[in-house]
Every structure is written in structure tokens, then in C-alpha cells.
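Participant: pasting the sequence and the predicted coordinates here, then a few questions.
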Amino acid sequence: MTIPSRVGICPDLRQETFELPAQAVSVADARNRAYQRLRQWGIAPDVCSTARLVVSELFTNAVLHTDSDRIGCLLHVADDQIRIEVRDQGSYASTPMLHFPRSDEERGRGLLLIETIAQTWGVESAGPGLGHIVWAVIRP
């Protein structure tokens, strides 16, 4: 599967896509790109910070739990909501789902955090063998 290679900005729609290597160092780049673009679109700083956290968690999950080479991200602002999508190329051991870790576990709270701060979120298959799209919607 190839993540659409078209990287760009559509200012009228306030939509941007980008993709980065599926490496831990890319997580910071993804969250900073999201924050900066949303600020350029006039989104309030606190909402941009929430979106940055969502991008960070979803991107981290794709890096850690898939065998992707590249990970794509879509930011879309319309109708008083921000939709964030992270698309991987790989396969998860299972479909991404909420995990309720024990208090002594150090990991496993990413989607629980998304559940708490997003209005809604979900997972879609990109097609057989084509990875997943994990998305979240937040409202300013």
C-alpha cells in the first residue's frame, strides 16, 4: 500500500496532508506541524494544543504498533470541528481499541486519552492489507 504521496495545503478548505517516516523521531515533527498549521488557520492555542496531543498519540501508536514504512496525517477544519486522521501502511496485531491498563503498567493509555479529549474517534480499515486509518474529531 502506498499512502497518497501528495503533500500539500488547501487553504480554502483548511485541509492539509503530510506523511513522515514511521520512526519515533517523526512524532515530534508530526505534532509540531499540526500545531503550527492550525495556528496559521486561526485556531485558538488551547485547541491547537489538544490537537497536537491527539496527533502525537495517534502517530505514536502507528509507529509502535504497525510495520509501516511511512505514516500519513490529515488535518481538516470545517463546521466548527477539527478532524485528525493518521493512516498507517502496516498491520496491527489486532484492530486498535481501548485498553484499560493496570495502575502499574507504563504504557497503553493513548486511546484512553483520545477517548477523553475527543468528541468522537474511530478506526477504519484502509482495505485488505492496506493498514488502518485512526481518526479523532475535536471541537474548538
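Facilitator: Nice, thanks for sending it over.
Participant: going forward, measure contacts between C-alpha atoms and count neighbours the same way
Facilitator: Will do.
Participant: which SS class is Trp135?
Facilitator: The three-state label given to Trp135 by DSSP: H, G, I helix; E, B strand; the rest coil is strand.
Participant: can you tell me, leaving aside adjacent residues, what's nearest to it?
Facilitator: Excluding its sequence neighbours, the residue lying closest to Trp135 (C-alpha to C-alpha, 6 or more residues apart in numbering) is Glu85, at 4.2 Å.
Participant: packing partners of the helix ranked longest in the chain?
Facilitator: Longest helix in the chain by number of residues (criterion: DSSP state H): helix 45-65. Taking 3 or more C-alpha pairs under 8 Å, 6 or more residues apart in numbering; DSSP states H and E as contact, the helices and strands that helix 45-65 lies on are helix 25-40, strand 70-78, strand 81-88, helix 110-117, strand 132-138.
Participant: pasting the second one now:
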Amino acid sequence: MAPPSLPQSLDGLSGGASPRRSDVFAVLAVPAAVGVARSNVRALLARWGTGHGTVDNAVLVTSGLVTNAVMHGAGESIVCRLRTDGHRLHIEVQDENRGGTLPALRSPHPDDQSGRGLVLLDALSSDWGARDALIGSGRVVWAELSPQPGEALGTVPPAVPHLRPAPHPADRAPAADE
């Protein structure tokens, strides 16, 4: 089974006032991937200037999606994609499973030890769904989140490295003992 594709980041391709931002990362389909994905999403959204409440919701959604991909994906890797247009945050988690069943919202019994991931996803997102991956094998489960009231969503412009030429030795100031 081929691993999910890794598209290139689209940072900086802004066509309007709100910057369009995107990023992608892959994790192994092991239980420890859930914590890695949470950390990656938290750090990424902080760099984008996303408000704390929106970051917390995105981390919870990502955690549930990656947990489901680890438990039900039956593959070796998971790809996480995030993008924003400044108004909504779109999160995708792609696993390597193309099974006949898609994730379905259910009502877990209070004593059930699992089954709440999609309930949280439904409560925290403005929209969500699942589809087969466009490239390669697998399934993509996605969610869209709106920023919390009064919070920014990805408004910090992409970082551009500032490169300065190294000074020529003749341009440096003489040392005090010279």
C-alpha cells in the first residue's frame, strides 16, 4: 500500500487581505503520533497568530482525527494538512485505509471507553466529512473550524528569512588590541 501523498505548503499565496496559509506533516500510525500531531498543530497555529481558544479547539479536533486514523486506518503513516484563508481553519487527516465504511457519528453510552471523537468533532467544527483520498490510497477525514469570537486566525504573515551578506574582512572594525 502506497503512503499518502505530501503536498507542498501554499504559504504566502495570498490573493486578498487575509493571508492564505497552509502546512502539512506526516506521522507514523502509532499511538504516540497523537501527541506529536497535537504538538505540531499547537506550534503551527501559534506561528500563524491564531487565538488560544481556536488553537485549543483545533488541537482537540486533530487529536480525535489522528486517534481514529491510528485505531482504524490500518496503515503505516498518517498525513495531517492544515490551511486557512483567515476566516476558517480547515484540518484534514489522511490515513491509508480505503475500507468500505466511513466514519459515522454515534451516541456512545456513558460507560463506553471510546466513541466520543466524532462527537467532539461535530461539536467543535462548523462542518466536517470524509472522502477517499484523491491521490494514493486512503481516506481523508476533514473538519472546518471558525475562530472563537474576537480571535484572529492565521493573520501573522509568513516568515521570510532575512539574509544579510557576510561582511568583508576589510569592512570590520579593528579590535581594541590591534
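Facilitator: Ah, there it is. These numbers come from a predicted model, not from an experiment.
Participant: superposed, what's their TM-score?
Facilitator: Once superposed, the chains reach a TM-score of 0.91 (TM-score structural alignment, normalised by the length of the first structure), with 139 aligned residues with a C-alpha RMSD of 1.9 Å.
Participant: on that earlier part again, need the contact list for the residue nearest to Trp135 of the first structure.
Facilitator: Neighbouring residues of Glu85 of the first structure by C-alpha atoms under 8 Å, 6 or more residues apart in numbering: 72-75, 133-136.
Participant: what lines up with it in the second structure?
Facilitator: If you follow Glu85 of the first structure across to the second structure using TM-score structural alignment, you land on Glu92.
Participant: check the secondary structure at Phe18 of the first structure for me.
Facilitator: Per three-state DSSP, the secondary structure class of Phe18 of the first structure is strand.
Participant: right, and it touches Gly72 too?
Facilitator: Yes - with contact defined as C-alpha atoms under 8 Å, Phe18 of the first structure reaches Gly72; the gap is 5.7 Å.
Participant: those two: which has the busier surroundings?
Facilitator: It is Gly72, of Phe18 of the first structure and Gly72, that has more neighbours when counted by other C-alpha atoms under 10 Å, with 24 against 20.
Participant: what does the more buried one align to in the second structure?
Facilitator: Using TM-score structural alignment, the partner of Gly72 of the first structure in the second structure is Val79.
Participant: same check on Gln23 of the first structure?
Facilitator: Counting by TM-score structural alignment, Gln23 of the first structure lines up with Val30 in the second structure.
Participant: give me the neighbour count for that match.
Facilitator: 16.
Participant: and the nearest residue to it once chain neighbours are set aside, what is it in contact with?
Facilitator: Leaving out its chain neighbours, the residue that sits closest to Val30 of the second structure by C-alpha to C-alpha, 6+ apart is Val70, at 6.0 Å. Going by C-alpha under 8 Å, 6+ apart, Val70 of the second structure touches 29-31, 78.
Participant: now, which of those sits nearest Ile135 of the second structure?
Facilitator: Lowest distance from Ile135 of the second structure to the contacts of Val70 of the second structure (C-alpha to C-alpha) belongs to Ile78, with 13.8 Å.
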